[in-house]
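1. Could you look at this predicted model? Sequence included:
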Amino acid sequence: MADLGCGPGRVAGFLAGIGADVRGIDLSPRMIEVARRDHPGIAFEVASMAALPFRDGELAGALAWYSIIHVPQELQDGVFAEFARVLRPQGLLLLAFQVSDSGDEDVVHLRHAYGHEIDLRTRRQSPARMKRRLAEAGFALIAELVRAPIAPEKSRQGFLLAQRMADSGSEIAAAS
């Protein structure tokens, strides 16, 4: 499986610790450097979620744990299509994201976080839009959870579990 937008590798490390065969990718070379240092037994690679370094149908599962929040709306359809490309039919995808209260995308500009001065824009997402994008990319929704924030969180949190559907019988045979 793959941790897409793995940051410093915390979730990939957890998954490896419970026996998962996991790889991590992140756009930030510095995050990958930290992930490799903190989790030396896991393969981490600098890569974009829009051009994943995996073969078609290579993965049984993937998660984008609060990483889709960094992808602008106009690029999300392509990213979800790329998730579908690398997952085998029946493969699972787990998304986690902050939920928009407006029903649309809310861009949050962070200037101070984690004890540092930063310049970071994150996007709170509409669960309805995320579900629509997943369906258009070839996923079937299995489960959805939206929960209230738990301090220090400032917004509701969304979680979607989806399964990659098969496009044709030949695709299933090719991925097996």
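-> Perfect, thanks for sending it. Numbers count the residues shown, from 1 in each chain.

2. make it CA atoms for all contacts and neighbour counts henceforth
-> OK.

3. Pick out the residue nearest the middle of this protein.
-> Ala64 (1.3 Å; C-alpha atoms, centre = their mean).

4. got the contact list for it?
-> 3-6, 93-96 (C-alpha atoms under 8 Å, 6 or more residues apart in numbering).

5. Alongside the first one, take a look at this:
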Amino acid sequence: MTDQTRIAYDTVAESYDELLRDELDANPWDRAMLDAFAGLVGTAGPVGDLGCGPGRLTGHLAALGLDVFGVDLSPGMIAVARRTHPDLRFEVGSLGALDLGDGSLAGALAWYSLIHTPPEQLPDVAAELARVLAPGGRLLTAFQVGDEHRHITHAYGHDVSVDAYRLRPDSVTKLLTDAGLVLEAQLVRQPRPPLERVPQAYLLARKPD
């Protein structure tokens, strides 16, 4: 699964960046959740954009004043991110085995970066996200709502082969609470065609002091 996902995102990296680079400008819901996350984290410490892709949200969070860096499974995505945001730090890495110390982050963003993880592996990923958060640290995650498993063969103008999973907010909430986090906020909104076909969810959770 990891190799499949890496290859797919290496393939689409340039096209993905071109298509979505300015998408945040037209999405007030995304901006509102990211702004709330940034306001809660503030200057408490470093923030990891985990599954950062080409770094578009890493750059946005940096502009909001956060000490943020990006991690992504795809070297192709990281190459685009480094080129686009040369003043920020980006590293290749996996959500299932982050090269970060226990309690090292004041905030973690997992923005549509859980969707390629098989459901049976999600508890380990949630535990890893909780591990790297400092007490009082926040996690913001976003994902497509549903319970379908899809095999994607074409994306962003390229032939690919990658599995994706839609997720239920209550199921993700349970994953996070089982990992020791406390849910602070949940938002589910309707899709925005043509890019979205199903509702989208955002969950904000906190690691207890």
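-> Here it is on my side, so go on. This is a predicted model, so every value here is computed, not measured.

6. still on that earlier bit, looking at the contacts of Ala64 of structure 1, which one is closest to Val34 of structure 1?
-> Cys6 (10.6 Å; C-alpha to C-alpha).

7. Arg85 of structure 1 - how many residues pack around it?
-> 20 (other C-alpha atoms under 10 Å).

8. What residue in structure 2 is paired with Leu120 of structure 1?
-> Aligned by TM-score structural alignment, Leu120 of structure 1 pairs with Val162 of structure 2.

9. Distance-wise, check that match relative to Asp178 of structure 2.
-> 28 Å (C-alpha to C-alpha, to the nearest Å).

10. ok, longest helix in structure 2?
-> helix 2-20 (DSSP state H).

11. So Val162 and Asp178 of structure 2 - more neighbours on which side?
-> Val162 (21 against 14).

12. can you give me the helices for structure 1?
-> Counting by DSSP H, the helices of structure 1 are 10-17, 29-38, 73-86, 127-136, 169-175.

13. Can you tell me which of those helices is nearest to Gly158 of structure 1?
-> helix 127-136 (6.9 Å).

14. Not counting that closest one itself, show me its contacts.
-> 76-77, 80, 99, 140-141, 158, 160, 162.

15. Farthest pair within the residues you listed?
-> Taking C-alpha to C-alpha as the measure, the contacts of helix 127-136 of structure 1 reach their widest spread between Val99 and Ala140, a distance of 20.2 Å.

16. So which of those two has more stuff around it?
-> Ranked by neighbour count (other C-alpha under 10 Å), Val99 of structure 1 and Ala140 place Val99 first, with 26 against 19.

17. what's near enough to touch that one?
-> 124-127, 146, 155-158.

18. just Ala201 of structure 2 next, same as before
-> With the criterion set at C-alpha under 8 Å, 6+ apart, Ala201 of structure 2 makes contact with 142-145, 169, 186-189.

19. residue in structure 1 matching it?
-> Checking TM-score structural alignment: Ala201 of structure 2 goes with Gly158.

20. Now that match: closest residue in space that isn't a chain neighbour?
-> Take Gly158 of structure 1 and drop its neighbours on the chain: the residue closest to it by C-alpha to C-alpha, 6 or more residues apart in numbering is Val146, 4.4 Å away.

21. Tell me, how many residues neighbour the equivalent of Leu140 of structure 2 over in structure 1?
-> Using TM-score structural alignment as the criterion, Leu140 of structure 2 maps onto Leu94 of structure 1. Applying other C-alpha under 10 Å, we find 18 residues neighbouring Leu94 of structure 1.

22. now do Ala162 of structure 1
-> Neighbours of Ala162 of structure 1 under the rule other C-alpha under 10 Å: 23.

23. Isn't it up against Leu93?
-> Yes: look at Ala162 of structure 1 against Leu93 with C-alpha atoms under 8 Å: they come within range, at 5.2 Å.

24. shared neighbours of these two, which are they?
-> Here Ala162 of structure 1 and Leu93 share no contacting residue, scored by C-alpha under 8 Å, 6+ apart.

25. what does stretch 189-200 of structure 2 contact?
-> 142-146, 188, 201.

26. Also stretch 126-133 of structure 2?
-> 95-98, 100-108, 139, 175-176, 179-181, 207.

27. Give me the mean distance between it and structure 1.
-> Overlaying structure 1 shows stretch 126-133 of structure 2 at a mean distance of 0.6 Å from the equivalent residues (mean C-alpha distance after the TM-score superposition for structure 1).
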